[in-house]
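**Student:** Whatever this is, show me its structure:
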Amino acid sequence: MEDFPNEIFYEIFEYLDLYDIYKGFYNLNTRFRDLAIHTNVLTKINPSIMSNSNFKDYYQNIVKPNQKQINFLRLINPFAINIIFPSPRTILNFNSLETLILDNLHNKKFDEFFDHFMHLPNLHSLNISLTEGIKSLYILFCQIFRLPKLKYCKIEYYSENNEEPLYIDLNYNCSSIEHLIINGPFPFNTFNNLLCCLPKLKHLSMNSIVGSQMISEIQELSPIELKYFKHISLKIDYIHFGKFEKIFKDFFHRVQTLHLTIIGDKSSLDAKQYQELITSYMPYLRIFDINHEYSIGKNDLTYHDIINQFNSSFWIENKWFFTHQHRRTLGPHTGIFYSTAPYRRKYFTYYLTLNNEVCSHIQENVNSVKHLHIVSQGIQNNVLNYFPNVNQLSIRYISKKQNESTIASLQRIVPLKQLTTLFIKYTDLPVEYLIKLLYFAPNVHTLNLIELPSSVTDLKLIKENETSKCVSNMNKIENLTIRRWITFYEIPFILHFFPKLKYLKTQILTHETRKIIRLLLSETRNRIRNLLKTTP
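**Tutor:** Reported below is the predicted structural model:
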């Protein structure tokens, strides 16, 4: 290996994570240390999950000596942010920074950083996810709009009061942003003013536009022409479509791609009003992609009567086609209406009914789907679709009575061996079902649960189960998220059942913190001791 030219190693480094390069080559000898330090990979810092001590070592030897040349920086843990930026001003040492991604950032830390973001001369891409509820969306967006060279911005937050998100009284704070993604509740009555602040906007995605019960009025700014605005994706929650018409007319003239997800508004399922808006105000529209969920009153037209209006010549000539599903057992008065191919949808929600009535609708191509979300009170054998390329699966509302046959039915919907990420979005999960599911999905590395099964404290019984032994030995789960509280008595199950675990995100009781930490440290020492015993 010593005889290989440097160019060979530089090519190898292109396929490795920077931390792997550091751990594998840095301490071999002087030559490899120089190779690791001077590789072009050092311009991009995107560390994987690691311990606090390992990250400090990585920071001292790799990040700190090269901070002036780093142009891409992604940090996913709060302790990593504190190590690299012991004070907010130290971010100015990264004067070549172009892209900054900070996950799980505390609001106070964000406020402290922001004045210094202004002085990073090349920062054009910012991706921030905040860990705490936002008190003032006005301050948040005004800060972002002050960044003079920002082209791309993705912001993730939640409001402290989701029922009444705070207003953003924006004036003409013209931003340079071209691509904006907002993942968090955004008040509809400020949407007009937001668009007025983005004259260079090309792409906008918002995952929750909501109404508000607050009485105070906000002065609406006069619309501006968005000359470059071509792509928009919106999720609209319980807002009458009539309120949105003016936005369409004032701002969407040059839009070419429109993705709409609409919850709980019957008026948004009127084919004639869409046809009029598109014909009169959106002459460049090429892609019309809608996903609409609503239950209509039984005295109204049936759900089928309403959606059949989308079968007219206008929609056919534009090659915009649609299909639908009925949700649960509510029959023809409820449904999910959505666009079909040619759109390459990567996320798909599949509603499975308990009754045997199967509504005739267009069979669609689902080969592009990577993340499947199954919503059902029971998965039966009469499933209509198979999703061959899914690697992420979310399951919600599985009935306990269905657990015996659910896995066999799941295998008729998705290739379980292909899964790498699994979300189980319901409570009262039997431990036997979790074990069997992971047995048939051995390549899952990320698991997200609402809560642990209640019987996990009976670890002795679980260890005696042959399937459990097999799953414990072979599963590859490294990332585990449990949304609800866990107790000290559930930790042994986690340590036993997920031996390759690197990252655990959950909530624990304050008075159990010390006990849990002692148990984790003790288990770590035991594993190291056993490793040394088995090493030849």
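
**Student:** For the rest of this, base every contact and every neighbour count on C-alpha atoms.
**Tutor:** OK.

**Student:** check contacts around residue 71.
**Tutor:** Listed by CA atoms under 8 Å, 6 or more residues apart in numbering, the contact partners of residue 71 are 43-44, 94, 96-99.

**Student:** Any figure for the gap between the closest residue to residue 267 other than its chain neighbours and residue 276?
**Tutor:** Computed as CA to CA, 6 or more residues apart in numbering, the closest residue to residue 267 that is not its neighbour in sequence is residue 241, at 5.8 Å. Per CA to CA, to the nearest Å, residue 241 is found 14 Å from residue 276.

**Student:** Show me which of those two is the more surrounded one.
**Tutor:** Applying other CA atoms under 10 Å to residue 241 and residue 276 shows that residue 241 carries more neighbours, namely 17 against 11.

**Student:** Surely residue 181 is in contact with residue 151?
**Tutor:** No. With contacts counted by CA atoms under 8 Å, residue 181 stays clear of residue 151, the gap being 11.5 Å.

**Student:** Nearest the geometric middle of the protein, what residue?
**Tutor:** residue 183 (9.0 Å; CA atoms, centre = their mean).

**Student:** Give me the nearest residue to that one, chain neighbours excluded.
**Tutor:** Here the residue nearest residue 183, using CA to CA, 6+ apart, is residue 156, at 4.6 Å.

**Student:** Would you mind pulling up the elements that the helix or strand encompassing that neighbour packs against?
**Tutor:** Element membership for residue 156 (DSSP states H and E) is strand 152-159. Applying 3 or more CA pairs under 8 Å, 6 or more residues apart in numbering; DSSP states H and E, one finds that strand 152-159 contacts strand 125-134, strand 179-183.

**Student:** Assess the claim that residue 483 and residue 504 are in contact.
**Tutor:** No. Judged on CA under 8 Å, residue 483 makes no contact with residue 504 at a distance of 10.6 Å.

**Student:** that older thread, compare the helices and strands packed on strand 152-159 and give me the one nearest residue 29.
**Tutor:** strand 125-134 (36.9 Å; CA to CA).

**Student:** ok now the closest one, how far from the chain's centre?
**Tutor:** 13 Å (CA atoms, centre = their mean, to the nearest Å).

**Student:** And the contacts of the helix or strand following it?
**Tutor:** As assigned by DSSP H and E, the chain's next helix or strand after strand 125-134 is helix 137-145. If you take CA under 8 Å, 6+ apart as the criterion, helix 137-145 is touched by 114, 166-170, 173-177.

**Student:** run this one through as well so I can compare:
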Amino acid sequence: MEQNKRSRNNIIHDYNDNKRKKINKTTVETNCLSKEYITNLEDLSNELIYEIFEFLDCHHTFQAFYDLNQRFRNLFLHTNLLIKINISSISKSKFESYVKHIIKPHINRINSLRLSNPFTADMCLLLFPLMTNLIRLQALTLIDIEAKYIEEILNYLSSLPILSSLIIISIDSIKNPNDIYYKIFRLSALKYCQISIEMKQHSRSLSIATDKFSSIEHLIINNDISIDQLDSLLSYVPQLRRLSIGHLEESTYNRTQKNSINLTYLTSVSIELDYVSFKDFEVLVANYFHQVQILRIRVFCIIFSVNHNQTEYLNADGWQRLISTCLPNLCVFDFQHTYRILSSNDQRQAFETLINKFNSSFWIQHQWFFDFQYHDITWSNAAIFYSINPY
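**Tutor:** This is a model prediction of the structure:
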């Protein structure tokens, strides 16, 4: 995965380099342009100017070219290029100008919109009503937005025909996230969804989906969520292929029954477990992960104790049984278990006895290898057991 990521980054880097070569390494500053740069830019063809427009963020292009002269203004206004908008720290007056000169006249060309600062109520009133007209919008990212605006935004998004990517990160807590989840699952074209919406208090789980389902294929939830809530959420996403949970919490009831939800396409799972018993985790795997090929698990505990149920995650035989029974397609097993306090010799001996069992023939045959480290910290010793990935 990391190799693919590096290859992708190299391709993007080469693509950007080629664009820079086309303009003879001319640098366009967004704040100001000296006369020397203006002279050089005036000599460039319209086609090459459009290459620059495509390379730069639309907001920066507007700042750099719109008031330069009439030629550049006309080029900016009459291009058919799709617009990617990225607005972070901006004053109200500049935002009003941007809405007037860029967003409103070219709203049918905007395919990506990223807002990454807390907006005032006045700014929201300017932008939100326009969202229903973003008919070519494919990706929307909202960073550090106030929770009170999220539901209203989602109401506007429901009419967008090709919105396939949505990222929402709230800056404060929300009272009832279930309404947010419902509205997200009703976005008809959505494929990628990343959300982080902290709750003021634990809410009830969604009702299980029966006839209305989401098209989401990649779901990332970075806020706290219980296994009970996850059960309900997964019933809405039968097309799910990749799942990532930032903080999965324990169940509030006895989870023994087999779930009827079938996630046929789910092949990649990444979860950080927070006081979830291995028994509950086994039920989760048995219910949903039969097709999973990539499994990444993070477990964090405060105190190591052989009598504590968190040591169940260091039971090599338990893992072997679970993988053999419920994860027949597993290729990548990325595992990390951290203990905050492990200081006595008896604790270390018990810890090492458990992890040494991960050296059996089962793990060797799968080419899954492990290591551990001790770390001295201010008031205790920490221990980390983790997989060494040859892939």
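
**Student:** returning to what we had before: just give me the match in structure 2 for the residue nearest to the centre of structure 1.
**Tutor:** Using TM-score structural alignment, the partner of residue 183 of structure 1 in structure 2 is residue 222.

**Student:** same deal with residue 269 of structure 1?
**Tutor:** Checking TM-score structural alignment: residue 269 of structure 1 goes with residue 314.

**Student:** and what of residue 69 of structure 1?
**Tutor:** By TM-score structural alignment, residue 69 of structure 1 lines up with residue 109.

**Student:** Flag every buried residue along the helix or strand harbouring residue 302 of structure 2.
**Tutor:** Counting by DSSP H and E, the element that carries residue 302 of structure 2 is strand 294-303. Neighbour-count burial for strand 294-303 of structure 2 flags 294-301, 303 (criterion: 16 or more other CA atoms under 10 Å).

**Student:** And for stretch 131-150 of structure 1?
**Tutor:** Across stretch 131-150 of structure 1, burial judged by 16+ other CA under 10 Å covers 134, 137, 140, 142, 144-150.

**Student:** for stretch 285-295 of structure 1, same thing?
**Tutor:** Buried residues in stretch 285-295 of structure 1, counted by 16+ other CA under 10 Å: 285, 287-295.

**Student:** hang on, the earlier thing: which residue in structure 2 aligns with the residue nearest to residue 267 of structure 1?
**Tutor:** Alignment note: residue 241 of structure 1 maps to residue 278 in structure 2; criterion TM-score structural alignment.

**Student:** Surely that match and residue 313 touch.
**Tutor:** Yes. Using CA under 8 Å, residue 278 of structure 2 is in contact with residue 313, at 6.3 Å.

**Student:** How are the strands of the stretch 251-400 of structure 1 distributed by residue range?
**Tutor:** With strands called from DSSP state E, counting those that start in this stretch, the stretch 251-400 of structure 1 shows them at 257-263, 287-295, 322-325, 334-339, 347-352, 371-376, 392-396.

**Student:** Just tell me which of the ones you listed ends up closest to residue 205 of structure 1.
**Tutor:** Comparison of those against residue 205 of structure 1 by CA to CA identifies strand 257-263 as nearest, at 9.0 Å.

**Student:** any chance of the strands of the stretch 251-400 of structure 1 in CSV, with distance to residue 479 of structure 1 too?
**Tutor:** Shown next, in CSV, are these (distance: least, CA to CA, whole Å):
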stretch, distance to residue 479 of structure 1
strand 257-263, 30
strand 287-295, 31
strand 322-325, 33
strand 334-339, 33
strand 347-352, 21
strand 371-376, 18
strand 392-396, 14
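
**Student:** between those, which gets nearest to residue 421 of structure 1?
**Tutor:** Evaluated over those, closeness to residue 421 of structure 1 peaks at strand 392-396, with 4.7 Å, by CA to CA.

**Student:** Once you drop chain neighbours, what's closest to the aligned partner of residue 328 of structure 1 in structure 2?
**Tutor:** Taking TM-score structural alignment, the alignment pairs residue 328 of structure 1 with residue 376 from structure 2. Closest residue to residue 376 of structure 2 apart from its sequence neighbours, by CA to CA, 6+ apart: residue 382 at 6.4 Å.

**Student:** Do I have it right that that neighbour meets residue 337?
**Tutor:** No. Applying CA under 8 Å, one finds residue 382 of structure 2 not in contact with residue 337, separated by 10.7 Å.

**Student:** need the contact list for the equivalent of residue 57 of structure 2 over in structure 1.
**Tutor:** Under the alignment (TM-score structural alignment), residue 57 of structure 2 maps onto residue 17 of structure 1. Residue 17 of structure 1 makes contact with 46-47, according to CA under 8 Å, 6+ apart.

**Student:** Report the buried residues of stretch 108-117 of structure 1.
**Tutor:** 110, 113-114, 117.

**Student:** which part of structure 2 lines up with it?
**Tutor:** So stretch 108-117 of structure 1 sits over residues 148-157 in structure 2, by TM-score structural alignment.

**Student:** and which of the buried residues of stretch 108-117 of structure 1 is nearest residue 208 of structure 1?
**Tutor:** residue 110 (22.3 Å).

**Student:** By how much does the one helix or strand the closest one maps to deviate from structure 2 on average?
**Tutor:** Assigned by DSSP H and E, residue 110 of structure 1 belongs to helix 107-117. Mean deviation of helix 107-117 of structure 1 relative to structure 2 after superposition (mean CA distance after the TM-score superposition for structure 1): 1.9 Å.

**Student:** Give me the helices and strands touching that helix, please.
**Tutor:** Packing partners of helix 107-117 of structure 1 (3+ CA pairs under 8 Å, 6+ apart): strand 125-134.

**Student:** now the angle between helix 137-145 and the strand it packs on, please.
**Tutor:** If you take axes from the mean of the first three to the mean of the last three CA atoms, to 10 degrees, strand 125-134 of structure 1 sits at 170 degrees to helix 137-145.

**Student:** now strand 125-134 of structure 1 and strand 179-183, what's the angle there?
**Tutor:** 20 degrees.

**Student:** that older thread, just give me the neighbour total for the residue nearest to residue 183 of structure 1.
**Tutor:** 17.
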